[in-house]
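*Asks:* Would you be able to build a 3D model of this:
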Amino acid sequence: MSGIVELVYFATAVTFILGLKRMSHPTTARSGIHWAGVAMVVATVATFFHPEIDGRYILMLLAIAIGGGVAWMGGRKVEMTDMPQMIAIYNGMGGGAAAAIAAVELIRVANDPALAQGHGPMALWLGVLGALIGSVAFSGSVVAWAKLDGRMKKAMYFPNQQWINLAVIVLAVILGVVIATTTPSGVTLLLFFVLALAFGAMMALPIGGADMPVIISLFNAFTGLAVAMEGFVLDNAAMIIAGTVVGAAGTLLTQLMAKAMNRKISNVLFKQFGGSQGKEQTEIEGSMKGVDPSDAGIQMAYADRVIIVPGYGMAVAQAQHKIWEMVELLTERGTDVKFAIHPVAGRMPGHMNVLLAEAGVPYDMILDLEEINNDFDTTDVTLVIGANDVVNPVAKSDPDSPLYGMPVLNADQSKNVLVIKRGQGAGFSGVENHLFYLDHTRMVYGDGQKVVGEMIASIKTL
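*Replies:* Here you go, the predicted structure:
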């Protein structure tokens, strides 16, 4: 029976990989999620027939009922604007689960040293490393969730923070070596996990809002690696393959996100975003000039080419459906409309793509930065709704700006720019946006959904 279970695990692992591959394209992403979900169900059912379960079916069913029930209710009730924090906390649960598995195995070895010979020295080392990484991913993701959910400040600092973090992780590593090479006491194990959890939390505390997508992706990679390592400890092929795939994908995504912000991962982790804010930055010339929604709608209606740049503000206002309604009206009038998506728009990778897909926007109208950035200079009107830092031109011109070097959308090169915004505040990074002060930019103040509704009404009168 064990051989059959392992064969099923291998088949489900392959299905995970195929599902992840299908998730890489919008037209197949939904089926890819279904494939991965079916594979998870099959792997879970197969586990009931594993010889080492030894009749613990009630505990397994209870765990599935509690975890599945909470996830089902949470998934159905969560708002689209809250998706980033839900992903952060669920990702943390994966790391926590891997750390819990490691804790159980390490406690068993501590109580019966003979078991260490059964696991083998390599498995023991991997178990300790998986425990460390999983604990860091868990506590770090909890802090990320708290920040995204508004329960904690975006960034928290204290004196000698990096040195204290270094001391904590060094102590955790030393205890890990002790655990892997000796018969550890309960106090040693407890202190090891406390330090690992503390490091994960302190690692995430100084991360500012602008860097949050990167750190979430990094913790996702950590979770995958922890699961893969615990898969070696349990000799579980499904966990090894699935964890490795998630870890590799998360690592690649982290690199891509950091590149999109022109930030080294080491700077994200160990340097405050905007550390150059104390420098004298380029003085802003001009002033913000407002325009009524009805006039903005008329300007859009008579444009031949329009680019719409969505951001997190659109998600907060739940304006994506109204935006698509307006786009349909413009398209009927012969206007060429495209959507420009920055890689770090929103609070998680692909956030804007999900919102637009929910509203029914066709995939071929949604273009990323590299595909559309050269089209702005031939665009009549660029409509920015809820986006800020990703269209700030100082990223291209001011070496003293914290955003300098970050690839941004060239909205400033359009003939006209309309910005839908609640107020005159700065972006998520705290950097003032020079785009709002340009002569050809007009600010349309108000709630995104309400403003777009008024623009739609004015277009319909033409």
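*Asks:* Only C-alpha atoms from now on, for both contacts and neighbour counts.
*Replies:* OK.
*Asks:* Is I420 in a helix, a strand, or coil?
*Replies:* strand (DSSP: H, G, I helix; E, B strand; the rest coil).
*Asks:* okay, now it: neighbour count?
*Replies:* For I420, the count of nearby residues is 26 (other C-alpha atoms under 10 Å).
*Asks:* Spit out the contact partners of it.
*Replies:* Applying C-alpha atoms under 8 Å, 6 or more residues apart in numbering to I420 gives the contacts 383-386, 443-446, 448, 451.
*Asks:* cutoff 6 Å now
*Replies:* With contacts defined as C-alpha atoms under 6 Å, 6 or more residues apart in numbering, I420 is in contact with 385, 444-445.
*Asks:* got it, and A395?
*Replies:* 403-406.
*Asks:* Most neighbours among the residues you listed, which one?
*Replies:* Of those, with other C-alpha under 10 Å as the count, L403 tops at 27 neighbours.
*Asks:* and this one, so I can compare the two:
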Amino acid sequence: MTAAQPQVAQAVIGALSTTETFVQLLYLTASILFVLGLKDLGDAQTARRGVLLAEIGMVAAVAGTLLFGVDKGIIVRWEWIVVALLIGTGVGTAMGLWIPMTKMPERIALSHAFGGLAVALVGVVEYLNHGGPQMGTLHITATGLEVALGALTFTGSLMAFGKLQGFITGRPVTYPLQNLSNLAMIVGTLGLIGLLVYSPGASWAFYAVATLGVLLGVLLVLPIGGADMPVVICLLNSYAGLAASATGFALDNNVLIICGALDGFSGFLLGMMMSKAMNRSFSNVLFGAFGAAPEGKAVTEGAAPSGPAPNVGSVEEAAEVLRAARSVIVVPGYGMAVSQAQHAVRDLANVLAANGCDVRYAIHPVAGRMPGHMNVLLAEANVPYDHLFDLDVINDDFTATDVALVVGANDVVNPAARSNQSSPIYGMPILSADMAKTCVVLKRSLNAGFAGIENELFVRSNTMMVLGDAKKTLMQFTSALKE
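*Replies:* Have a look, this model is predicted:
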């Protein structure tokens, strides 16, 4: 070892010993863990590890922020931080343990809402603390954007929650010149942020930005129908991420900039994928006023609401079809989530497999009420990951399949998307359940799906419908096959 080497080592140790350097190292570690976690979440086999990596990254980020606050003399009341930590932990734990999977979209919408509110409040406090005129161009621009996006995310997510929960009508709510007035408000918000750059002390403009953000969140989601909520959730996730990234610029916090950008762009890309899966453009989702939730009484017997009557079969008849099948593709949908039938699906699949039947699962990108909804439900029931197949991978196999078992799915198996050019879902990629030799459809009623249109599959000659609660019906199938 040369004489210079101990000096270099001491210099490195001395640099690392400073709080600021240690904080930056924590931020760097958190950012790397976020990137790795996001990568792992892209594959079902590594998703659990991805969540764990992201959790560790968040702990590192929070620790770094607390240390930074101590070093700069910002944090003076630790008891408030501890109280907030305990409340947040309690609420998060309760939500994780007791909210059923059928309500995951609503839970995510609420999480986005409060995340947006937190970002907006941080922006307001930042503006008040720095007095406006003392803020530089980048500082005031980032603060204005975070308040606008945070407020929009807050009210927009509450609107999405209301539509999903049924507090607000799932049908598009439109009025004359709606798109034009919304565009004018967006331009006005950006113009006010520009005014703040020119005159940071114009506090009225700052609060006008916050007010317009609140209004835009309501008015932008109001005309979007319930069937488009998966895309809206992705888009709101993108808004929340971009708001957090803007907060990072306002607070000069690198980890917020990085993780906010990751969140924002991943949400945007996921929304684009969801739009593609519905054969819709982003602009059509946002301004097309399509996706009405169906209304009206359930039809439990007899003919469909219009047209020819479906072939309604009994549990015993359907069980005999399954008993003779050598290959079955299960198509899960939101009805499976509502009846909590994922465990019953797994039990039936186990019995079929024991009888020598090949059982696989076909997953449509927009089945359910959020991206990955069906994957999570089936994973909860311990269905092997390698038995789940995306639409592009499995769709051609339906023609050689004995039975397509549709459990509560509707719009994602509607043949009108292929054959009826007048249908609003024409061109949407669907699972070809109608191409199987026999299609057994489990539904609670003959009502239309979330898109509000009737399903041609129900009246096909190779379709047998079994009406009733999916979980109860699947359990009856399993009992019959065991006998």
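*Asks:* ok so, going back, format the contacts of A395 of structure 1 as CSV; extra columns: secondary structure.
*Replies:* Shown next, in CSV, are these (three-state DSSP):
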residue, secondary structure
L403, coil
Y404, coil
G405, coil
M406, coil
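*Asks:* Tell me the one among the residues you listed nearest to R263 of structure 1.
*Replies:* Within those, the smallest distance to R263 of structure 1 is 7.6 Å, found for M406 (C-alpha to C-alpha).
*Asks:* how about the helices in the stretch 101-250 of structure 1?
*Replies:* 114-119, 121-148, 161-181, 186-204, 212-234, 237-260 (DSSP state H, counting those that start in this stretch).
*Asks:* again but with the stretch 351-483 of structure 2, I slipped
*Replies:* Counting by DSSP H, counting those that start in this stretch, the helices of the stretch 351-483 of structure 2 are 373-380, 391-394, 416-419, 470-482.
*Asks:* mean offset of the second one relative to structure 1 (after superposition)
*Replies:* When you say that, I think you mean helix 391-394 of structure 2. On superposition with structure 1, the mean distance recorded for helix 391-394 of structure 2 (mean C-alpha distance after the TM-score superposition for structure 1) is 0.4 Å.
*Asks:* which residue packs closest to the aligned partner of E146 of structure 2 in structure 1, ignoring adjacent ones?
*Replies:* With TM-score structural alignment as the matching criterion, the partner of E146 of structure 2 in structure 1 is G130. For G130 of structure 1, ignoring the flanking residues on the chain, the nearest one in space by C-alpha to C-alpha, 6 or more residues apart in numbering is A226 at 4.3 Å.
*Asks:* gap between the one you found and V104 of structure 1?
*Replies:* 14 Å (C-alpha to C-alpha, to the nearest Å).
*Asks:* the more surrounded of the two?
*Replies:* The residue with more neighbours, out of A226 of structure 1 and V104, is A226; 35 against 11, by other C-alpha under 10 Å.
*Asks:* I'd say that one and L132 touch.
*Replies:* No. If you go by C-alpha atoms under 6 Å, A226 of structure 1 and L132 don't touch, sitting 8.1 Å apart.
*Asks:* A63 of structure 2 -> structure 1?
*Replies:* By TM-score structural alignment, A63 of structure 2 lines up with V45.
*Asks:* what does E456 of structure 2 give?
*Replies:* Taking TM-score structural alignment, the alignment pairs E456 of structure 2 with H434 from structure 1.
*Asks:* Nearest the geometric middle of structure 2, what residue?
*Replies:* Residue closest to the average C-alpha location in structure 2 (C-alpha atoms, centre = their mean): M370, at 4.3 Å.
*Asks:* Could I get the contacting residues of that residue?
*Replies:* 105, 230.
*Asks:* What residue in structure 1 is paired with it?
*Replies:* Taking TM-score structural alignment, the alignment pairs M370 of structure 2 with M348 from structure 1.
*Asks:* Ok, Y426 of structure 2 next?
*Replies:* By TM-score structural alignment, Y426 of structure 2 lines up with Y404.
*Asks:* where's the closest residue to that match other than its chain neighbours relative to F49 of structure 1, distance?
*Replies:* Take Y404 of structure 1 and drop its neighbours on the chain: the residue closest to it by C-alpha to C-alpha, 6+ apart is A395, 3.9 Å away. From A395 of structure 1 across to F49 of structure 1, the span is 57 Å (C-alpha to C-alpha).
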